[in-house]
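> Below is the structure, and that's it, no one-letter string:
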């Protein structure tokens, strides 16, 4: 994990990446959940 206190200037960029990755993971999760159900 990235230490937040060492990367405060990069936080907005990391947050943007986190949101994009989160959306992608959510899509994968919904697809897998559909297969399991």
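Sure thing, it's come through. Everything numeric in this text was worked out from a predicted model, so none of it was measured.

> use CA for all of it now, contacts and neighbours both
Fine.

> what about residue 11, how many neighbours?
13 (other C-alpha atoms under 10 Å).

> Which helix or strand contains it?
helix 11-36 (DSSP states H and E).

> How far does that helix sit from its chain's centre?
Helix 11-36 has its C-alpha centroid displaced from the chain centroid by 5 Å (C-alpha atoms, centre = their mean, to the nearest Å).

> go on, stretch 18-37?
11 Å.

> mind checking how far residue 22 is from residue 16?
Using C-alpha to C-alpha, to the nearest Å, one obtains 10 Å as the distance from residue 22 to residue 16.

> let's bring in a second one:
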């Protein structure tokens, strides 16, 4: 995954994007388990 100039110059935006990605991945995983049950 290559960094864009905006992310490389702003650490707060990069960590925020990683947090959003992690949360969305957890939500997708949780929803898939609920739909199977």
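Arrived safely, thanks for sending. Because the structure is a prediction, the values reported are computed rather than measured.

> What TM-score do the two superposed chains give?
Here the TM-score for the pair of chains, by TM-score structural alignment, normalised by the length of the first structure, is 0.55; 33 aligned residues with a C-alpha RMSD of 1.8 Å.

> Mind reading off the mean deviation between the helix holding residue 11 of the first structure and the second structure?
Superposing on the second structure and averaging over aligned pairs (mean C-alpha distance after the TM-score superposition for the first structure), helix 11-36 of the first structure comes out at 1.2 Å.

> Which other helices and strands does that helix contact?
If you count contacts as 3 or more C-alpha pairs under 8 Å, 6 or more residues apart in numbering; DSSP states H and E, helix 11-36 of the first structure packs onto no helix or strand.

> Where in the second structure does that helix align, residue-wise?
Helix 11-36 of the first structure corresponds to residues 11-36 of the second structure when matched by TM-score structural alignment.

> what comes up buried for the matching stretch?
Within stretch 11-36 of the second structure, the residues that count as buried by 16 or more other C-alpha atoms under 10 Å are residue 14.

> now residue 13 of the second structure, nearest residue through space, not along the chain?
Computed as C-alpha to C-alpha, 6 or more residues apart in numbering, the closest residue to residue 13 of the second structure that is not its neighbour in sequence is residue 7, at 6.1 Å.

> Now name the helix or strand holding the one you found.
Assessed by DSSP H and E, residue 7 of the second structure sits inside helix 5-9.

> which of the residues in that helix are buried?
Taking 16+ other C-alpha under 10 Å as the criterion, helix 5-9 of the second structure shows none as buried.

> So which other helices or strands are in contact with it?
Counting contacts by 3+ C-alpha pairs under 8 Å, 6+ apart, helix 5-9 of the second structure is packed against helix 11-36.

> how close does the closest residue to residue 14 of the second structure other than its chain neighbours get to residue 35 of the second structure?
Among residues not flanking residue 14 of the second structure along the chain, residue 7 sits closest, at 5.3 Å (C-alpha to C-alpha, 6+ apart). Look at residue 7 of the second structure and residue 35 of the second structure: by C-alpha to C-alpha, they are 35 Å apart.
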